[in-house]
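>>> I'll drop the sequence and a predicted model, then ask my questions.
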Amino acid sequence: MPGPGLTVVAWTLLALAGLALPGGTGTAEEMQVHTDPDSGLMTWHWQGEGLSLDLAQRLPDQTRAFFLGRGFDTEDATFIAGHCVFQGVLRNTDRSASATVDLRQWRSQTPNGAARPLPNRDWQDEWASREVPEVARIAFRWALFPGEHRFQPGDWLMGMIVFKHPPSTTFDLTVHWRQQTTPRQSTLPDLRCAGEPERDEAEP
């Protein structure tokens, strides 16, 4: 539910889960969009067939500061901040069935094509080439959402989900998961990466 001071736009997706999701049961999906009137940052709450996902925008400055505090130098922290970063919370809302999620199967779609979220393995290759200290690489791995995880009923996890899009990009995200042995998918429209904040021209 939205916190104090949040404006809410909510709608039910036109397709029923029974149509949008293979093997669905006809349960309608729901997506809510919350905008903080003070910061302007947006969060999305999606509820699908036995799974929910919350995505919160992270400003590039927030991402940069976070990793500067975890052993990254300015150049490498700025490199991360140049990507599209969300704080994600994924929850298995089914009371009896497990859910398996593999972010490598997810796809973000823009007019320029489709791409998957960047997994930890790709990042670790990048950090090795940049000679990032081991302690910083470990901190990054723990901050990132796991690439693959099996959720028992009621289980949840949180972490950063990073896309290879520049700040301010708008995209559709197709989420894939497996509920027990049944494959499911759904598309979350019009997600938006946070942009660089507007600065007063008088600021140095």
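Received, thanks. The structure presented is a predicted model; accordingly, all values stated were derived computationally and were not measured. Numbering: from 1, shown residues only.
>>> from here on, just use CA atoms for contacts and neighbour counts.
Noted.
>>> count of neighbours near residue 14?
11 (other C-alpha atoms under 10 Å).
>>> likewise residue 128?
Residue 128: 12 neighbours (other C-alpha under 10 Å).
>>> residue 77 belongs to a helix?
Yes: assessed with DSSP: H, G, I helix; E, B strand; the rest coil, residue 77 lies in a helix.
>>> what's near enough to touch it?
63-65, 67-68 (C-alpha atoms under 8 Å, 6 or more residues apart in numbering).
>>> how about stretch 105-125: buried residues?
105-109, 115-120, 123-124 (16 or more other C-alpha atoms under 10 Å).
>>> enumerate every residue touching residue 63.
77, 80-81, 85 are the contacts of residue 63 under C-alpha under 8 Å, 6+ apart.
>>> kindly recompute the last result at 6 Å.
residue 81 (C-alpha atoms under 6 Å, 6 or more residues apart in numbering).
>>> what about it, which SS state?
helix.
>>> show me where the protein has its helices.
Assigned by DSSP state H, the chain shows helices spanning 17-20, 60-68, 74-81, 120-130, 134-143.
>>> now do the last one: distance to the chain's middle.
Just to be clear, that refers to helix 134-143. 18 Å (C-alpha atoms, centre = their mean, to the nearest Å).
>>> if we can go back for a sec, can you put the helices of the chain in CSV and add distance to residue 172?
What follows is those, written out as CSV (distance: least, C-alpha to C-alpha, whole Å):
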stretch, distance to residue 172
helix 17-20, 15
helix 60-68, 20
helix 74-81, 21
helix 120-130, 22
helix 134-143, 24
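>>> so which of those helices is nearest residue 197?
helix 60-68 (8.5 Å; C-alpha to C-alpha).
>>> pull up the distance across stretch 53-62, start to finish.
21 Å (C-alpha to C-alpha, to the nearest Å).
>>> and for stretch 187-196?
Start-to-end, stretch 187-196 (C-alpha to C-alpha) is 26 Å.
>>> second structure for comparison follows:
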Amino acid sequence: MTMILGLSLGLLSPAVLQAATPAQQVFETKALKLVLIPRSAQQMAAFYEGRGFPAEAISQTREACFFTVGLHNKTQGSLWLDTANWQFQTDDGGPLQAISREAWQQRWQAMKLPLAYQSTFRWTLLPAELDFQPDEREGGNITLPRTDKAFTLKARFATGKDRQGPAIHVEMKNLRCAGDSP
């Protein structure tokens, strides 16, 4: 009995739980810090449930892979976010298309989700385009179709007042959607 109890408690240790969830990844240079934190379907469902979202809308979020993105412009000039310059590709070479704000809006309108919920959801997403001033930070979620495959993000950030400065190229490998906790 003691052995079974000890084994069960061992399964709940923080080290084991951390291993079940992919770790956040950080890309950092003198100019930019980009952090990607995978969120499980359960985490996101709980977040939206806590804000009163209907079950049908929560079900839609469970089908997506969420990453919370944190960005920090560490330059002395403008840095430009444009998620059109972000490409996701599975390790076997297949493209993985991010789910756009427009695609989410179409889903919500098709199910007649009240505008207050649509607005709340939109507020949680990373802006598709944004200019960052020196030392400015921004964050939000980016969503992809749920997959069990590892994938890579390749992103380009323009710099300078008119986007004419040297581009910053980012590559983050071995990204994974977070699964649900046991």
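Ah, there it is. Quick caveat: nothing in here was measured; it's all calculated off a predicted structure.
>>> so which of the helices of the first structure comes closest to residue 191 of the first structure?
helix 60-68 (16.2 Å).
>>> the second structure: matching residues for the closest one?
When the second structure is aligned by TM-score structural alignment, the counterpart of helix 60-68 of the first structure is residues 41-49.
>>> now the matching stretch on the first structure. Mean distance?
Taking mean C-alpha distance after the TM-score superposition for the first structure, the mean distance separating stretch 41-49 of the second structure from the aligned residues in the first structure is 0.9 Å.
>>> buried residues in that stretch?
Buried-residue list, stretch 41-49 of the second structure, by 16+ other C-alpha under 10 Å: 41, 43-45, 48.
>>> now distance to residue 23 of the second structure too, for those residues, in CSV please.
Listed next are the buried residues of stretch 41-49 of the second structure as CSV, based on distance: C-alpha to C-alpha, whole Å:
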residue, distance to residue 23 of the second structure
41, 15
43, 15
44, 16
45, 20
48, 22
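>>> residue 180 of the second structure - how many residues pack around it?
13.
>>> of the buried residues of stretch 105-125 of the first structure, closest to residue 138 of the first structure?
For those, the nearest to residue 138 of the first structure is residue 124 (9.2 Å; C-alpha to C-alpha).
>>> the closest one -> the second structure?
Per TM-score structural alignment, residue 124 of the first structure is aligned with residue 105.
>>> now do residue 155 of the first structure
Residue 155 of the first structure maps onto residue 136 in the second structure, by TM-score structural alignment.
>>> residue contacts, the residue nearest to the spatial centre of the second structure?
In the second structure, the residue lying closest to the centroid (C-alpha atoms, centre = their mean) is residue 67, at 1.7 Å. Contact analysis of residue 67 of the second structure by C-alpha under 6 Å, 6+ apart lists 36-39, 141-142.
>>> how about the strands in the first structure?
7-16, 28-35, 42-47, 51-57, 84-92, 99-102, 107-110, 113-115, 148-151, 156-163, 170-179, 182-192 (DSSP state E).
>>> any idea how far the closest residue to the residue nearest to the centre of the second structure other than its chain neighbours is from residue 25 of the second structure?
Spatially, and ignoring its direct neighbours in sequence, residue 67 of the second structure is nearest to residue 38 (4.5 Å; C-alpha to C-alpha, 6 or more residues apart in numbering). Remark: distance between residue 38 of the second structure and residue 25 of the second structure (C-alpha to C-alpha) = 9 Å.
>>> between those two, which one's more packed in?
Taking other C-alpha under 10 Å, residue 38 of the second structure and residue 25 do not tie; residue 38 has more neighbours (24 against 16).
>>> ok, that one touching residue 180?
No: taking contacts as C-alpha atoms under 6 Å, residue 38 of the second structure lies outside contact range of residue 180: 11.1 Å.
>>> which residue lines up with residue 187 of the first structure in the second structure?
Checking TM-score structural alignment: residue 187 of the first structure goes with residue 171.
>>> aligned to the residue nearest to the centre of the second structure, what sits in the first structure?
Match for residue 67 of the second structure (TM-score structural alignment): residue 86.
>>> ditto for residue 154 of the second structure
In the first structure, residue 154 of the second structure lands on residue 174 (TM-score structural alignment).
>>> picking up where we left off before, for residue 182 of the first structure, which of the helices of the first structure is the nearest?
Nearest of these (C-alpha to C-alpha): helix 17-20, 12.6 Å.
>>> the closest one: which residues count as buried?
17, 20.
>>> quick check: it aligns to which part of the second structure?
Residue span in the second structure matched to helix 17-20 of the first structure, by TM-score structural alignment: none.
>>> just how off-centre is that helix within its chain?
For helix 17-20 of the first structure, the distance to the chain centre is 22 Å (C-alpha atoms, centre = their mean).
>>> got it, and stretch 94-102 of the first structure?
Per C-alpha atoms, centre = their mean, the centroid offset for stretch 94-102 of the first structure relative to its chain is 18 Å.
>>> same check, this time on stretch 173-182 of the second structure
11 Å.
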